[in-house]
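**Student:** Got a predicted model here, sequence first, then my questions.
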Amino acid sequence: FVGVLIVIQPGCSLIPAFGAAVALAGALVTASVTLVIRILGRTETSFVTIFWFSVYTLPALTICAFIYGGGHDAQTWGYLLGIGIFGAFGQLGITQSLRYAPVSTIVPMDYSALIWATTFGIAIFGQYPGLSIWLGAPIIIGSGLFIAWREHVRASKLMVAKAEPSA
């Protein structure tokens, strides 16, 4: 959380406080969805999980499309179709991974999104990260990796305790 505060610098002119609040709410929802997908993965296939996730998010997305959407040319529709296809495969991959590995193992892989976003931001938009990102991102990534390591150690101790014969 400290790393996120360093990156977004709430209240500064670079990122408005409302935008930071929306981003933090989005992170909370994303974490909640990740846990629900993990639980559903115990009994449901990845395709079923993705189907119902899509059904439940469709009303909110439809409302947003009517409010903020507009007419698009053929090229934009092509981009949107590509985003949808790649997004579906990405969601399938994430859902499938959460079925076979603990959340503490999968979530640190999500931090690679910071690297990809930075790389694409530089390559496509010529936008270089500011100092706050260079300071906050390592804290975010480091804390995530620490949590993953700690959960791995905890799980290993639990496995050892279960394997030992009872007295």
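**Tutor:** Looks like it arrived, so ask away. Residues are numbered from 1 along each chain as shown.
**Student:** From here on, just use CA atoms for contacts and neighbour counts.
**Tutor:** OK.
**Student:** Please, where are all the helices along the chain?
**Tutor:** For the chain, applying DSSP state H gives helices covering 2-8, 17-40, 46-68, 74-100, 103-110, 112-125, 131-163.
**Student:** this is the other structure I want to compare:
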Amino acid sequence: MSTQALASWQAWAVLSAVFAALTAIFAKVGVEDISSDLATWIRTIVVLVGLSAILFATGQFSRPGSIPTRSWIFLVLSGLGTGASWICYFRALKLGPVTLVAPIDKLSVVLVALFGVAFLGERPSLNGWLGIALIASGAVLIAFKR
């Protein structure tokens, strides 16, 4: 991938989707023989160690700078949301097939769009709304295929 491509949000979003897909597959296999909560804890430790290594390697841990109170509040809330999401996701993977769990989990895309409109004042285009509706429809169709 070129340096220019790595500077675009689109490239990072595609990489996020690829890694999220791999995460679902790896997690489904990893959670088979252990509790979903233990699996979530192991995943969290791996993320913590990995991000710590990146921060140390890039020098961002040595001088993090002043972090505003508002940032702390919303990052803590985001962390709590991430933890709750991971616990629920791993429990769902333990109980159900990844081909059904992951698409339902992706309804978060629809919820993000709705929350973005409600709380951040964002305004998707007509094409944006169509895409959001298609994602929602696809998740519903997949979830009720049985």
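**Tutor:** Good, I have the coordinates. Please read all numbers here as calculations on a predicted model, not as lab measurements.
**Student:** After superposition, what's the TM-score here?
**Tutor:** Here the TM-score for the pair of chains, by TM-score structural alignment, normalised by the length of the second structure, is 0.75; 136 aligned residues with a Cα RMSD of 2.8 Å.
**Student:** Show me which parts of stretch 97-109 of the first structure are buried, residue by residue.
**Tutor:** By 16 or more other Cα atoms under 10 Å, the buried positions in stretch 97-109 of the first structure come out as Ser97, Leu98, Arg99, Pro102, Val103, Ser104, Thr105, Ile106, Val107, Pro108.
**Student:** how far does it stretch from start to finish?
**Tutor:** 11 Å (Cα to Cα, to the nearest Å).
**Student:** counterpart of it in the second structure, which residues?
**Tutor:** The alignment of stretch 97-109 of the first structure onto the second structure (TM-score structural alignment) covers residues 92-104.
**Student:** Same question for stretch 39-57 of the first structure.
**Tutor:** Residue span in the second structure matched to stretch 39-57 of the first structure, by TM-score structural alignment: 29-47.
**Student:** and for that stretch, what are the contacting residues?
**Tutor:** Ala27, Trp86, Ile87, Phe90, Arg91, Leu93, Lys94 (Cα atoms under 8 Å, 6 or more residues apart in numbering).
**Student:** surely the last one meets Lys28?
**Tutor:** Yes. Checked against Cα atoms under 8 Å, the pair Lys94 of the second structure and Lys28 is within contact range at 6.9 Å.
**Student:** Count the neighbours of the equivalent of Thr30 of the first structure over in the second structure for me.
**Tutor:** Alignment note (TM-score structural alignment): Thr30 of the first structure maps to Ala20 of the second structure. Neighbours of Ala20 of the second structure under the rule other Cα atoms under 10 Å: 13.
**Student:** Ala20 of the second structure and Ser125 of the second structure, how far apart?
**Tutor:** 26 Å.
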